[in-house]
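*Asks:* structure for this input, please:
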Amino acid sequence: MPHRNAPLTETGRLRLARCVVEDGWPLRRAAERFQVSPTTAQRWATRYRATGEAGMSDRSSRPHHSPRRTATRTERRIIKVRVLRRWGPARIAHLLNLAPSTVHRVLTRFGLARLKHLDRATGRVIRRYEHDRPGELVHVDIKKLGNIPDGGGHKVLGRPAGRRTRSGVGYQYIHTAVDDHSRLAYSEILTDEKKETATAFWQRAHAYFTGVGITVERVLTDNGACYKSHTWRDTLAAAGIAHKRTRPYRPQTNGKVERLNRTLLDEWAYARPYRSEQERRDAFPAWLHTYNHHRGHTALAGKPPATRVPNLTGQYT
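*Replies:* Got it, this is the predicted structure:
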């Protein structure tokens, strides 16, 4: 495909070449007629004589010889280090005494996946998935987060003063359930992660999803003690919900809720310096509403989860 400023399309090149080769036009006359230089007219006429109409298409601009290209042996060393150690361009460059840009160019040339797309334990490309309908799978997890002492922590007081106030403030446990298809989230800040607490949270989360028209079919959790309890198992079974647990040491299997945990840390928990734990907790409901109704999600083409849940407002009952 010729660029937008090219004076000749493939059809124009063919007409020019035929004027010179078949009709006997002088190069200068043909160049003036088609508003190109005589050198250009000669190039297309020569190609037409050699290969006919097929020669009028664009050819690759890649050079036939690249004397400054990275040596094949060096490329193999770069790939070997990447595969065996799973290092980024900067670390590989330091080890092999190369420029990071050179290493990055080699990795890109051979189509090696970015590190964030690989499983850290096995080095295999993570297979990403999304279920077809809301409720087909709901991810559940707990995030442990240290409380903020009254008066603020180190972000407000500075690190020396923050160290003196942080002892004995305890922890909060953020229980979260995320629908796989829509990314709709239900979350609560609770005092512990015991089986009774986790089970009661799920009952409220299940009621929330049911209220917006989502029928939960399966729940995916990690192997935490509360999720392996008989209380949790019996509660799901009574509602006709299947329970699935991730493989040990494979948190990426529950990646959608893990990603939400990171998002809430960045955009709520550590988004600004709070002066008390209560101040931070008071800000959580508004943030969660924004996440569900207004915040664009990259996996949803920049739209919020609410766009995939038709009855989120509860108007269709």
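
*Asks:* from here on, contacts and neighbour counts on C-alpha atoms
*Replies:* OK.

*Asks:* all strands for the protein, in order.
*Replies:* 138-146, 171-179, 185-190, 218-221, 242-245 (DSSP state E).

*Asks:* now render those as CSV, adding distance to Leu84 and mean neighbour count.
*Replies:* Shown next, in CSV, are those (distance: least, Cα to Cα, whole Å; neighbours: other Cα atoms under 10 Å):
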stretch, distance to Leu84, mean neighbour count
strand 138-146, 32, 21
strand 171-179, 35, 22
strand 185-190, 38, 19
strand 218-221, 31, 20
strand 242-245, 29, 16
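
*Asks:* and Arg295, what does it touch?
*Replies:* Residues near Arg295 by Cα atoms under 8 Å, 6 or more residues apart in numbering: 303-304.

*Asks:* that one and Ala161, how far apart?
*Replies:* Look at Arg295 and Ala161: by Cα to Cα, to the nearest Å, they are 35 Å apart.

*Asks:* and if you look at Phe201?
*Replies:* Distance, Phe201 to Ala161, by Cα to Cα: 36 Å.

*Asks:* was I right to think Ala30 contacts Val21?
*Replies:* No - using Cα atoms under 8 Å, Ala30 is not in contact with Val21, being 10.6 Å away.

*Asks:* so the two - more neighbours on which side?
*Replies:* Shown here are Ala30 and Val21; by other Cα atoms under 10 Å, Ala30 has more neighbours (22 against 17).

*Asks:* need the strands of the chain in JSON lines (columns: distance to Thr197).
*Replies:* What follows is those, written out as JSON lines (distance: least, Cα to Cα, whole Å):
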{"stretch": "strand 138-146", "distance to Thr197": "11"}
{"stretch": "strand 171-179", "distance to Thr197": "9"}
{"stretch": "strand 185-190", "distance to Thr197": "8"}
{"stretch": "strand 218-221", "distance to Thr197": "15"}
{"stretch": "strand 242-245", "distance to Thr197": "18"}
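
*Asks:* quick one: which of those is nearest Leu236?
*Replies:* strand 242-245 (6.8 Å; Cα to Cα).

*Asks:* compare with the first, here's sequence two:
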Amino acid sequence: MSHRNAPLTPTGRLRLARCVVDEGWPLRRAAERFQVSHTTAARWAGRYRQLGPAGMLDRSSRPHHSPRQTPTPVEQQVVRLRREHRIGPVRLAARCGIAASTAHRILLRHGLPALATLDRATGEPVRRYERARPGELVHIDVKKLGRIPDGGGHKVLGRAAGRTNQDRRNGTGYAYLHTALDDHTRLAYTEDLPDEKAATCAGFLTRAAAWFAAHGITIERVLTDNAWAYTKNTWRQTCHDLGISPRWTKPWRPQTNGKVERFHRTLLDEWAYHRPYTSDRERQAAFPDWLDWYNYHRPHTGIGGHPPATRVTNLPEQHT
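*Replies:* Model (predicted):
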């Protein structure tokens, strides 16, 4: 098998073999000329006599026979359990009485992909898509987030003291983070609103459409789940007034709206829970800077490591 320090490539092997077979060089002279051992020169010359130039190519190192390979019934059991229960090598190994590494090799041998690439509900490969232009589809969703009482919650005070602090204030309620995220660019617009009622969602859509328009993006379609607010006439009428076509995910299929779901997970990891906050006002004050960083500076792995703003065409007053 060729590697970076190999003295012979397939082309070099052919030259060596022709010197020995066609031109009659002694093996030792050819070995010295091409800086390989006598046995190596003999091997390539023999393959050339037998197979011609095709014999100079690399061969698989896989053995012709594997007497200790896992028995076929065990392999069939591993494959069946994987397809029926969608479990990984460790749990398959426990059920079948084999090593986890063996279960992993069986899955590879039968062409079964990693669980991370499958839809856990159906077991089918995840079908990923991306719209061709900005504004063609905007994902909308709401993330419910507990507010922080003044003085801090459990991350600052500990579980017991944090619970006492919250109870003393009769609870602090929830923040409803409404997000609109463009499918093509991943540019995001988020507002902290007091609820997720139909009128609130409709007002958010109006402001989101204006924000995207200021960035040179005209929203053509919006995709939401089947929450109550998005099925009311208020939402439909607002979409109609804005010239937007509403779309809804299939019931029990949040993966369809996965881009905004993933944004909310990033939002929690990198802003909401990134550090302890002593009040909800302190956390909210940090949000505009984080969203600006996300849109204009943060490398996004879903779009080749570039910030979302780099995919916006004709962005007025490019952000620096």
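
*Asks:* which of Phe201 and Ala161 of the first structure has more neighbours?
*Replies:* It is Phe201, of Phe201 of the first structure and Ala161, that has more neighbours when counted by other Cα under 10 Å, with 20 against 14.

*Asks:* still on that earlier bit, Pro2 of the first structure is nearest to which of the strands of the first structure?
*Replies:* Of all the strands of the first structure, strand 171-179 sits nearest to Pro2 of the first structure, with 46.7 Å by Cα to Cα.

*Asks:* report the angle between that closest one and strand 185-190.
*Replies:* Counting by axes from the mean of the first three to the mean of the last three Cα atoms, to 10 degrees, strand 171-179 of the first structure points 160 degrees away from the direction of strand 185-190.

*Asks:* okay, and strand 171-179 of the first structure goes to which residues in the second structure?
*Replies:* Counting by TM-score structural alignment, strand 171-179 of the first structure pairs with residues 174-182 of the second structure.

*Asks:* mean deviation of the matching stretch from the first structure?
*Replies:* On superposition with the first structure, the mean distance recorded for stretch 174-182 of the second structure (mean Cα distance after the TM-score superposition for the first structure) is 0.3 Å.

*Asks:* other residues contacting that stretch?
*Replies:* 134-135, 137-147, 187-196, 201, 204-205, 208, 259-260.

*Asks:* then stretch 94-108 of the second structure?
*Replies:* Contacts for stretch 94-108 of the second structure (Cα under 8 Å, 6+ apart): 70, 74-75, 77-79, 89-93, 113.

*Asks:* drop anything exposed from those residues.
*Replies:* 75, 78-79, 89, 92-93 (16 or more other Cα atoms under 10 Å).

*Asks:* just tell me what Ala225 of the first structure corresponds to in the second structure.
*Replies:* Superposed on the second structure with TM-score structural alignment, Ala225 of the first structure falls opposite Trp228.

*Asks:* same thing with Tyr208 of the first structure?
*Replies:* Looks like Tyr208 of the first structure aligns to Trp211 there (TM-score structural alignment).

*Asks:* possible to save the contacts of stretch 94-108 of the second structure as TSV with distance to Trp252 of the second structure?
*Replies:* Shown next, in TSV, are those (distance: Cα to Cα, whole Å):
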residue	distance to Trp252 of the second structure
Thr70	39
Val74	35
Glu75	34
Gln77	31
Val78	29
Val79	27
Pro89	28
Val90	29
Arg91	27
Leu92	28
Ala93	31
Pro113	24
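
*Asks:* inside helices: which ones of the residues you listed?
*Replies:* Judged by DSSP state H, the subset of the contacts of stretch 94-108 of the second structure located in helices is 74-75, 77-79, 89-93.

*Asks:* can I get those residues in a markdown table including distance to Trp293 of the second structure?
*Replies:* As requested, these are exported to a markdown table (distance: Cα to Cα, whole Å):
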| residue | distance to Trp293 of the second structure |
| --- | --- |
| Val74 | 52 |
| Glu75 | 49 |
| Gln77 | 50 |
| Val78 | 46 |
| Val79 | 45 |
| Pro89 | 39 |
| Val90 | 40 |
| Arg91 | 41 |
| Leu92 | 43 |
| Ala93 | 45 |
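
*Asks:* ok, of those, which one's closest to Gly52 of the second structure?
*Replies:* For these, the residue nearest Gly52 of the second structure by Cα to Cα is Glu75; the value is 39.1 Å.

*Asks:* excluding sequence neighbours, find me the nearest residue to the closest one.
*Replies:* Ile106 (6.4 Å; Cα to Cα, 6 or more residues apart in numbering).

*Asks:* roughly how far does the one you found sit from Ile98 of the second structure?
*Replies:* To Ile98 of the second structure, Ile106 of the second structure is 11 Å away according to Cα to Cα.

*Asks:* and those two? Which one has more around it.
*Replies:* The neighbour count for Ile106 of the second structure versus Ile98, taken as other Cα under 10 Å, is higher for Ile106 (20 against 16).

*Asks:* against Leu112 of the second structure, how distant is that one?
*Replies:* Taking Cα to Cα, one finds Ile106 of the second structure at 9 Å from Leu112 of the second structure.

*Asks:* Glu196 of the first structure: neighbour count?
*Replies:* There are 14 residues near Glu196 of the first structure, going by other Cα under 10 Å.

*Asks:* for the aligned residue in the second structure for it, list the residues it contacts.
*Replies:* Aligned by TM-score structural alignment, Glu196 of the first structure pairs with Ala199 of the second structure. Contacts for Ala199 of the second structure (Cα under 8 Å, 6+ apart) come out as 229, 234-235.

*Asks:* among those, which one has the most neighbours?
*Replies:* Highest count within these by other Cα under 10 Å belongs to Trp235, 20 neighbours.

*Asks:* quick check: closest non-adjacent residue to that one.
*Replies:* In space, Trp235 of the second structure is closest to Ala202, 5.4 Å off (Cα to Cα, 6+ apart).
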